[in-house]
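Visitor: need a structure here:
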Amino acid sequence: MKVTPLSIPDVLLIEPDVFEDARGFFFESFRGDVFKKETSLNVSFVQDNHSKSSQGVLRGLHYQIPPHAQGKLVRVIQGEVLDIAVDIRKSSPTCGQYVTEILSNDNKKQLYIPEGFAHGFLTLSKTSEYLYKTTDFYHPESERCILWNDGTLNINWPRDLNILLSSKDLLGQTFKSSELFPCKQ
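Guide: Here you go, the predicted model:
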């Protein structure tokens, strides 16, 4: 497994060792001892989630506030998505900045997104199936959402897709109106 810190170093790109031949492929999508050794992180995942989305579906930018904040290990098993993590940690030097990565069933890349990040993804292919592990359980009262097109964050989303949002995500708040603002920089 290859682990690469992204431009916000706490977000990790994980590329598993894939064994491929004429029959297909095999890889360990998660193995706790190897994950801990390669990332130096001591996290416990307590919940697995699976979603299917059509092209243009944007889910996010979601997070849970403490004490129910969630770290996530995410991957795509079918299709292709643009995955995004926004640093919302007030004391972080990268607060308000974001990283993106294309995840797909072809590249088999994964992202580890620690607590303190808002997270979302946009389905680029006809459909996508998305799996993710979380470090805390879903807690509806702690869930928050930042608007996907927030002017302060100024995320560079693809312009050639018709964005489809849930009614809940349409009601997301601006970054500046959230309890996260202002960043201490």
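Visitor: Please make it C-alpha for all contacts and neighbour counts, starting now.
Guide: OK.
Visitor: At which residues are the strands of this structure located?
Guide: 2-5, 12-15, 19-21, 24-26, 47-54, 58-64, 72-78, 80-87, 98-104, 110-113, 117-123, 127-134, 143-145 (DSSP state E).
Visitor: for Gly24, what are its contacts?
Guide: Going by Cα atoms under 8 Å, 6 or more residues apart in numbering, Gly24 touches no other residue.
Visitor: Could you do His50 as well?
Guide: 129-132.
Visitor: Highest neighbour count among these?
Guide: Neighbours here mean other Cα atoms under 10 Å. Within those, the largest count is held by Tyr130, at 23 neighbours.
Visitor: quick one, what contacts that residue?
Guide: 50-52, 74-78.
Visitor: The residue lying closest to it once chain neighbours are set aside: neighbouring residues, count only.
Guide: The shortest distance from Tyr130 to any non-neighbouring residue, by Cα to Cα, 6 or more residues apart in numbering, is to Val76 (4.5 Å). Val76: 25 surrounding residues under other Cα under 10 Å.
Visitor: here's the other one to compare against:
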Amino acid sequence: MGTHVTPLPIPGAWKIETPRHEDGRGSFHEWYRDDTVHAATGGSWHPRQANMSVSLRGVLRGISVVTGAPGQSKYVTCARGAVLDVVVDVRTGSPTFGRWHLERLDEDHHLSLYLGEGLGHAFLSLAENSMLLYLLSQPHDPGRELRVQALDPDLGITWPPEVTVHQSAKDRAALSVAAAERAGLLPAYTL
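Guide: From the prediction side, this is the model:
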């Protein structure tokens, strides 16, 4: 089985499945290939920063979105543990505005997600010390990062009730999607 790329129901987001090869030494897999992502995105992707986060069970990070131009695309994968990773369309004018898509990323299934510019991103750690790796199209600029509340009832993201959620103070104080839209803070849909 080769790499398989599937568009998600939110325009500008894809799921990338990569095969794992095992032998007596262990396993190997390519978690990122530039040509694969370029083919899916039309060649607009150029990673410029790599990040890693480690989260305890129940940590909910995001929803984060980069505003202004240039936007920021993300390619994410889970190297250890397991997370519920959510793509949220917070682009004003988008036909899927306010919709979200959830995927389980874990160390066993070799899935990655690509999120185009303007899409929101959040994840919930399902295991102790889950490690998420990110490739970013633009270096992180805290002045252009917006947080939207991941527990916003209007979004209605289905987080598992058996996991006690822990958010940072910054994430707890995040605006609802409606408040961010009223304030003119959300990115515009440009596809």
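Visitor: TM value for the aligned chains?
Guide: Between these two chains, after superposing, the TM-score reads 0.92 (TM-score structural alignment, normalised by the length of structure 1); 183 aligned residues with a Cα RMSD of 1.8 Å.
Visitor: related to what we said a few turns ago, gap between the equivalent of the residue nearest to Tyr130 of structure 1 over in structure 2 and Ser125 of structure 2?
Guide: For Val76 of structure 1, the aligned position in structure 2 is Cys78, judged by TM-score structural alignment. Distance, Cys78 of structure 2 to Ser125 of structure 2, by Cα to Cα, to the nearest Å: 10 Å.
Visitor: which one among the contacts of His50 of structure 1 gets closest to Lys2 of structure 1?
Guide: Tyr132 (18.6 Å; Cα to Cα).
Visitor: which residues does that closest one contact?
Guide: Counted by Cα under 8 Å, 6+ apart, Tyr132 of structure 1 has contacts 48-50, 72-75.
Visitor: returning to that earlier point: any idea which of the contacts of Tyr130 of structure 1 is the one closest to Gln64 of structure 1?
Guide: For those, the nearest to Gln64 of structure 1 is Val74 (16.2 Å; Cα to Cα).
Visitor: buried sites along the longest helix along structure 2?
Guide: Ranked by number of residues, the top helix in structure 2 under DSSP state H is helix 34-41. Residues of helix 34-41 of structure 2 classed as buried under the neighbour-count rule (16 or more other Cα atoms under 10 Å) are 37, 40-41.
Visitor: One more: stretch 116-129 of structure 1?
Guide: So for stretch 116-129 of structure 1, counting by 16+ other Cα under 10 Å, buried means 116-125, 127-129.
Visitor: Straight-line length of that stretch, end to end?
Guide: Using Cα to Cα, the two ends of stretch 116-129 of structure 1 sit 25 Å apart.
Visitor: Onto which residues of structure 2 does that stretch map?
Guide: Aligned by TM-score structural alignment, stretch 116-129 of structure 1 falls on residues 118-131 of structure 2.
Visitor: before we move on, back to that, make a markdown table out of the contacts of Tyr130 of structure 1 and add distance to Leu161 of structure 1.
Guide: Output for these, formatted as a markdown table (distance: Cα to Cα, whole Å):
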| residue | distance to Leu161 of structure 1 |
| --- | --- |
| His50 | 23 |
| Ser51 | 20 |
| Lys52 | 17 |
| Val74 | 22 |
| Arg75 | 21 |
| Val76 | 19 |
| Ile77 | 21 |
| Gln78 | 19 |
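Visitor: what does Val165 of structure 2 align to in structure 1?
Guide: Using TM-score structural alignment, Val165 of structure 2 sits opposite Ile163 in structure 1.
Visitor: out of everything not next to it in sequence, what's closest to its match?
Guide: Nearest non-adjacent residue to Ile163 of structure 1 (Cα to Cα, 6+ apart): Gly56, at 4.7 Å.
Visitor: okay, the buried residues of helix 34-41 of structure 2 in JSON lines with distance to Leu151 of structure 2 next?
Guide: Below are the buried residues of helix 34-41 of structure 2 laid out as JSON lines (distance: Cα to Cα, whole Å):
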{"residue": "Val37", "distance to Leu151 of structure 2": "30"}
{"residue": "Ala40", "distance to Leu151 of structure 2": "31"}
{"residue": "Thr41", "distance to Leu151 of structure 2": "30"}
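Visitor: Give me the most central residue, structure 2.
Guide: His121 (4.0 Å; Cα atoms, centre = their mean).
Visitor: Could you pull up the residues touching the residue lying farthest from the centre of structure 1?
Guide: Within structure 1, the residue lying farthest from the chain centre (Cα atoms, centre = their mean) is Ala22, at 31.9 Å. Shown in contact with Ala22 of structure 1 (Cα under 8 Å, 6+ apart): no residues.
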